[in-house]
Structures are given as C-alpha cells and as structure tokens.
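[1] Show me the folded form of this:
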Amino acid sequence: MRGILNKIWPGVAVAFVAALVLLSVPAAAKDSMKQLLTDADDGKFDISEYLARGGFIPVPIIITEPALGQGLGVAATFLDYSGLPDGEDPTISVLGVAATGNGSKGALAFRSGSFRQGRFKYAAALGGGSVNMTFYPTGNRGFTFNNRAKVAYLEGRMQIGKSAFYLGPSITLANTKIRPDFGSSFPIPPALTQDIQMNALGILTSYDSLDNPLTPRNGLNFNAHLRRYDDVIGSDANFDTLSVFGAGFRSPNPDWTFGGMVLGNATSGSTPFFMEPSIAIRGVPLNRYQGDRVLSSEVEIRRQLNPRWSVLGFAGYGRATANGSSSISKNNEVFTGGLGVRYRIAKRFGLDMGLDVAVGPEDTIVYIQLGHAWGRNLK
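    You can find the predicted model right below:
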C-alpha cells in the first residue's frame, strides 16, 4: 500500500476534499455551489467563499506511519473566518477519528481561537484511544505495548502590552493504562498493567509575527512550554517536561520562500518511558528515537510555480540523547529529506493543501498537509 501511496498525485487530495465539501453544502443554499467553491478571478477550485461563511474541510487521514501501520480516518476541520475582526486568528475546530492496521484507534476534539482583537488566545482538546506502540530502550530492539489513554487539555494566553509576546497557563489531565502486548493468545497478568494518572500545571509563552497563521511566508514564531506533573495535583508520577520551538520564514520575492525550525524537548524526574520525547521530523516514525534530551530541526525551500501550485524540498536533522536517569540507554541521530507539492485551496486566506514524501533512515512516509507542516507547533 505504501508503494502505491508514494505515487499518488497531489491533485487527488484536492479532488477528494472538493467532493466532500460539495456533499457538506446544504441543498437549500441560496448561492450556487459554483460561487461557493470557485474563485471568481481564475475559475479554479477554491473554498475561500465557503470558509468566509463558516464552512469546514473534511480532511482525509491516510496514515502511513510505520509505528502504527497503515490506517484511515477523517478529520472534520472547521475554519471560521466569518466576521473576523482585525487582529484575531480564525477559530479552528477539529473533530477526528482514525484507526490503523496494528489495532490502534482514537478520537479527538480540538478548538482554538482568539478574542478581544487577538489579545487573548485559547486552545482546548479532549481525546482518547488505544494505541499499540513499540518502545526502543536500546535504540535497536524494542518491545510492543498498548496505551489506553484519556486526555483533557486547556491553555490560555494573554498579550503582553502591545507586543507580539503572549503568556499564560495550561492544565493537562490524563489517565493512561499501559500493558505489554505479547499477542492475543497470551494472557496478560494484572501485575504487568500500569494504571497511571498524570496531571500537570504549566506555563506557556509565545512570540508570533507570522503574516499568516496557516501557511506563513514571512515572520517568526517562538514558544516555550514548561509543565510540572506532581502528586499535589493528583498525579501518580512526579516529573517535568519542557518544550521549546522556534520557526522563521522569509520570502525575498513572490516566487521563493525559505523556512527553518528547531524543536527542543527535555524531561526530568521520574518520567514514564512512554512520556519521553522523540525526534519529530518528516521521515521519522513516531516515537522511534526517544530520549530525555531531544533536538528536531528542519529547513525548507519552496518555489511558487503559479498562483495556485507550488513545490518544496526539505531536509531534517534530529538527535535524541539519554542519560542515567532515563529509561533509554542509547543516543541516536538521524537525517531525513523529501519533496512536497501544494495547491492554494483558499486564495483569500493563503491556505494551502498538498502532499509530502519524506525519506528517513528506515522508511519512506507520505503526509497529507493542510496548512504548513510545522503548523501543529505554531502558537
């Protein structure tokens, strides 16, 4: 299946979204579908008018993640630009479900937005699922385990003066049940199952000067998030996590955009093995290379071919380091690279969609992208 996916032309993704959007438009809509889904200037497929009225994009989830096995799902992504005041980000709401070939499955509800002309920003998430993963304590050989988790998350940030800096708190509530997976024919003794409650309070700071929150061409984005899991707030494990992210974009002319990002993660204390961070760049399987100090970085060059289509190339470097307090015993570093293509699906808002094909040290992975590939880290 992966070999077939590697050859899929990116227009298939755009066509699939177009078909789903067509199905989602009420039959009694006063305006014609052509007006809603076609750009008046070039006559191309475009959902700007649809989003301007508060529409949603049913995004297909085609999972080629080697750590999870091939899988399918769908995410109903609502992008609300209707009546958006100056300075405010669009409200983004996501309802998603997915399942994979190794028996993993999950569901997620997410919402983010801003108010008071962008002075206050928020994000909330509620999700759960059962995930079968492999843990590699020595970097080579690993063991499979099942993680049944329920997670609730909330954050809020306030603008500092009239600057581009924001600061605010976060709260994480998670319950997870961990047990080894020896196959369905082998009964699991109750003593091998861990039921862990993990509650954290955090503080988040961010700086944002991007010209577009979904597909940036110029500007900087920085954020740092420190979380403390502690028994004082009902957590069964006491540890800290720190995430620091930075990304920059520069377009010297309308045809070229250059970007770079660095993501650093660290943990301390009695961190459960499944909470150790991992290298997170295109081309690396999820949780494949973990440690208590992890660096992930990418650079990207993008060429705009015409007002609708663009192509890009990217390269990544990651390093995972473990010390004596970590359950990981081996350091790892990886290099990746790949190519991608994008279609300007909403010209008015600068929103792109497309595919990336990334080559890593172990496999080739295909990603469907809505907005920028680093968007999940932009705050």
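[2] can we go C-alpha only for contacts and neighbour counts from here?
    Fine.
[3] just the strands in the stretch 201-350 of the chain please.
    219-229, 239-253, 256-269, 293-304, 309-321, 332-346 (DSSP state E, counting those that start in this stretch).
[4] Please apply the same query to the stretch 1-150 of the chain.
    Going by DSSP E, counting those that start in this stretch, the stretch 1-150 of the chain shows strands at 56-63, 71-80, 91-100, 105-115, 120-135, 143-159.
[5] Following up with a second sequence; could you model it the same way so I can compare the two?
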Amino acid sequence: MENMKKTRARRPSPVASRGTFRTGSDFDNLSGAGAAPSRMMSRARQLGLLIAACGLSSALSSTVWAASQTVGDFTENNAASKDSVNLASGGSWVVAPIPKSSPTLGAGLQPVVLYMHPPKQDNPNRESAITGVGGLYTDNNSYVVGAFHKDYLFQGRLRTMMALGKGKLNLNYFGVGDSGFLTDHPLGYSIEMDVLYLGVQARIPHTEHWYFGPNFLYTQGTVSFRLSELAPIFPDVGRSVNIAALGLDLSYDTRDDSLYPKDGTYFTASVSDYGETWGGDYDYRKYGLSLSHYFSLGPKLVLAANGEMKGSSGDVPFFDMPNLGIRGYESGRFIDDFTFMTRAELRYQFRPRWGFVTFADGGMVNDSISGLLSGEAGLGYGVGVRYRASEGSTLNLSLDVARTSEDTGIYIRVGEMF
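    Next up, the predicted model:
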C-alpha cells in the first residue's frame, strides 16, 4: 500500500515518510460519484487500547487511540485507593457484569473480575495491589479482552503497571478538524490489535507526592477502511500496522481518594516517542498535560474541574492523533495535531450509595498550538446518576446522558470521568 499522509485545506501537504498511514483533506472531500476507481483507491491509500480508545490505557493513554484508552479506563477506574475497600483481614474479589453504553461503540456488556490484594504492612498509605481481567463486547461487534496488574513496592515509593490486551473496534473516521466531506458523512473503519503496556513510576527523592518514570507501549494488528460504504464498487482496504513508543510520565497526586476524590489535586505530564527504534512503523511524538482539582463544598457536595492539553508532531497516523473526549460526540469526532479541553462536574451524594452529577465538557482542536484557541470547537453538557458498587467501596457505576449540538449520547461505565 502506498504511503499515506495527512493534508488539510488550510495548509500545504507534508511529504510522507516511509510507512506513513495518514489522513487527508483530499479524502475528506471525496464524494464517491464522479471519481475514477483508481483515483479513489489512490486517495484511500492516503488514509493512514490502543487497543487506547477501549483499552487496558486511561491508566495507560486509542485498537491505537481507541484500544489504548480502554486499557486505561479499565485499569485506572478499577484501581482501589487506600479509602476504597476495607482489606484489613485479607484480599477481596470483585466480580461484576457491567452494562456499557456510548455513542462510539454502542451498547454492550463489560464483565470484570478484580482481586485486590491485602495491603502491604510496610506501605504507609496502605495501597493495595490489584490484579484484574476483563472484557467488552458491544452491539456494533467491537470487543476487547485484557488483563492487568498494578502494584506498590518499597513502601509505596515505586508504582508498577503491566497490561496485555487484544481487541477489535469498529469506529468512524470524521476527517481532521471540522471541515470536509467526512464531517457529515463519516467513513467506517476497524482497528484490530494486540497490545502490551509496561509502566514504572518512582517517588522523586525528598518529595511526598511527586512520581516520575518510563513506560513502554507496543501494539500490532491491522487497520481497515470500509470503502464499500461510499459506493459498492469500491472494495474495503487495509494494512498491517505496528505502533511502539517509549515514554516518560511525571505525576503529582494529593487526592484523598483515587476513585471518588473530594479534595486534592492530580497533575500529569507525559511525552512519548514513537518510531522504528522501538519496533513501530511510524515516527512521531505525543505530549500531554492534565490538571484536575477537587473542591469539597460540603459533606455531600464536590466540585471537580479538569483541564487537558494534548499535542503531536511528526507522521502521526490518524487513529492515534489527539482526540477531544467530549461526552455526546463520538470518539474521533474532533481530532487534530493539538487539542485543549476543560471539564467541570458538580457531584452530589444524596444517599450513602446514590449520587447525582451535572457536567459540562468543552474543547478545541487545531493543527498548530498558536491557533488552538481559534480552532474548531465542541461543547457538551448533561446529567448523570452514580451508584456505589458496595458499601465498603468508593467505586461508582456511572450513567451519564450528554447533549451536544449534533446528538444525545448515553454513557454507562465504571468510575468517574476524571
């Protein structure tokens, strides 16, 4: 398959490097009718957690952005904090079939089996190691299966994470930014990949809340476009892809609880280098900054706020570009080289095991950081209900209804959005 590169109407087309699988305004503007099949195929080849959107990755960060995120959502949202579960007398099992719903993947089931190990006596914060397996299947025939282990070693000074996953995600490509034919006529594609994630963070000496360390991400699989959705004359096309990265993470965490914080700050900064050096097909870099703060407004009321910026450079494949995660839009509706978004939630625990949330999400995307504040924008808002999984846990089952200018979305998941 010929090299594929991302182009846009507002900037010249960059030169594609070997192995690039990119997006393009050329493809965005295709109408299907009137284009010769050979020309269509040539442009199609220009399209470029991990199993990141679904992935074993919000603890990890799309199969790439799509699958990578499922790993993260699965690990972070199911990680127990020192206040989450009473494990004084030993370990604890959690087994649950959890309904799943989102505009991106549809409705389905997310079975989870977790073992929360007894807390180590030499760990002053009493964090518990967690081992888990889980899966996801939805009515658009997407699936993810995976396993992970998260541990705290050397009196909590060292945090480790390992995750393995496999899955297939059926998604839609809306083009880059917010212009072109595909914005209103998205093209379906599939990502099918195997994922490995390894991460280590050590507490920085002479500090109490700062952690720093490397991580490694490797995925291999296929990306396929369903061109037959444009016109039956066109065959579906795809190619094999390998994505590999070595990254560094810095974090600062003063939250009183990692599952349902009522007070504190959580900051993360990350940089990842993707390339042939680590076993991948694409040479690019990704950067991220995220800051969350939690304000206790009373015994039952919490205001949670989050700001997040993502950036990329080099030959980024479209499926791993920075993405706005605004509730009410499909994942991938807003992608570009740079993204900025803010979220705010007012959380009210009106019963010991029941809560209510009202929220607003907003963000912007652009191909340059200098033009980010004037880039394409999206806004979503809505309400949600929370239910505590057990009396001794702060882990919530969440149901959100979000509204945007384009659609209404229903989300069912484990844990909070941030």
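[6] what about the strands of the stretch 201-350 of structure 1, which gets the closest to T64 of structure 1?
    strand 332-346 (15.1 Å; C-alpha to C-alpha).
[7] export the strands of the stretch 201-350 of structure 1 to TSV and tack on distance to A109 of structure 1?
    TSV is the format used below for those (distance: least, C-alpha to C-alpha, whole Å):
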stretch	distance to A109 of structure 1
strand 219-229	21
strand 239-253	23
strand 256-269	25
strand 293-304	27
strand 309-321	30
strand 332-346	24
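[8] do you know which of those strands lies nearest F56 of structure 1?
    Among these, strand 332-346 sits nearest to F56 of structure 1 (C-alpha to C-alpha), with 12.0 Å.
[9] and the next element down the chain from the closest one?
    strand 351-359 (DSSP states H and E).
[10] other SSEs contacting that next one?
    Applying 3 or more C-alpha pairs under 8 Å, 6 or more residues apart in numbering; DSSP states H and E, one finds that strand 351-359 of structure 1 contacts helix 11-24, strand 332-346, strand 364-370.
[11] Take the strands of the stretch 1-150 of structure 1 and lay them out in a markdown table including distance to S270 of structure 1 and mean neighbour count.
    Below are these laid out as a markdown table (distance: least, C-alpha to C-alpha, whole Å; neighbours: other C-alpha atoms under 10 Å):
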| stretch | distance to S270 of structure 1 | mean neighbour count |
| --- | --- | --- |
| strand 56-63 | 32 | 20 |
| strand 71-80 | 33 | 18 |
| strand 91-100 | 31 | 19 |
| strand 105-115 | 27 | 18 |
| strand 120-135 | 17 | 19 |
| strand 143-159 | 18 | 18 |
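[12] Turn those strands into a markdown table, including distance to I178 of structure 1.
    Shown next, in a markdown table, are the strands of the stretch 1-150 of structure 1 (distance: least, C-alpha to C-alpha, whole Å):
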| stretch | distance to I178 of structure 1 |
| --- | --- |
| strand 56-63 | 23 |
| strand 71-80 | 22 |
| strand 91-100 | 19 |
| strand 105-115 | 15 |
| strand 120-135 | 10 |
| strand 143-159 | 5 |
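[13] So which of the ones you listed is nearest I281 of structure 1?
    Short answer: strand 56-63, nearest of the strands of the stretch 1-150 of structure 1 by C-alpha to C-alpha, at 15.5 Å.
[14] which stretch among the strands of the stretch 201-350 of structure 1 comes nearest I4 of structure 1?
    Among these, strand 332-346 sits nearest to I4 of structure 1 (C-alpha to C-alpha), with 16.3 Å.
[15] That closest one: average distance to aligned residues in structure 2?
    Once fitted to structure 2, strand 332-346 of structure 1 is off its aligned match by 2.2 Å on average (mean C-alpha distance after the TM-score superposition for structure 1).
[16] Could you tell me the angle between that strand and strand 309-321?
    150 degrees (axes from the mean of the first three to the mean of the last three C-alpha atoms, to 10 degrees).
[17] sorry, back to before: dump the strands of the stretch 201-350 of structure 1 to CSV, plus distance to A99 of structure 1 and mean neighbour count.
    Output for the strands of the stretch 201-350 of structure 1, formatted as CSV (distance: least, C-alpha to C-alpha, whole Å; neighbours: other C-alpha under 10 Å):
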stretch, distance to A99 of structure 1, mean neighbour count
strand 219-229, 29, 20
strand 239-253, 28, 18
strand 256-269, 28, 19
strand 293-304, 27, 20
strand 309-321, 28, 20
strand 332-346, 25, 21
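[18] hmm, back to that, and of the strands of the stretch 1-150 of structure 1, who's closest to R288 of structure 1?
    It's strand 120-135; of the strands of the stretch 1-150 of structure 1, that one is closest to R288 of structure 1 (C-alpha to C-alpha) at 7.5 Å.
[19] give me the stretch of structure 2 that the closest one matches.
    Using TM-score structural alignment, strand 120-135 of structure 1 corresponds to residues 158-173 of structure 2.
[20] tell me how far that stretch is from the chain's mean position?
    On the basis of C-alpha atoms, centre = their mean, to the nearest Å, stretch 158-173 of structure 2 sits 9 Å off its chain's mean C-alpha point.
[21] Among the strands of the stretch 201-350 of structure 1, which comes closest to I92 of structure 1?
    Here strand 332-346 is closest among these (C-alpha to C-alpha), at 15.0 Å.
[22] List the contacts of F274 of structure 1.
    F135 (C-alpha atoms under 8 Å, 6 or more residues apart in numbering).
[23] From W278 of structure 2, how far off is the equivalent of it over in structure 2?
    When structure 2 is aligned by TM-score structural alignment, the residue opposite F274 of structure 1 is F319. Separation of F319 of structure 2 from W278 of structure 2 (C-alpha to C-alpha, to the nearest Å) stands at 19 Å.
[24] which outside residues touch stretch 118-129 of structure 1?
    87-89, 104-115, 148-159.
[25] just stretch 404-416 of structure 2 next, same as before
    Contacts with stretch 404-416 of structure 2, where a contact means C-alpha under 8 Å, 6+ apart, come from 74, 77-78, 98-103, 259-260, 327-329, 378-381, 395-403.
[26] Quote the end-to-end distance of that stretch.
    First residue to last in stretch 404-416 of structure 2 (C-alpha to C-alpha) measures 20 Å.
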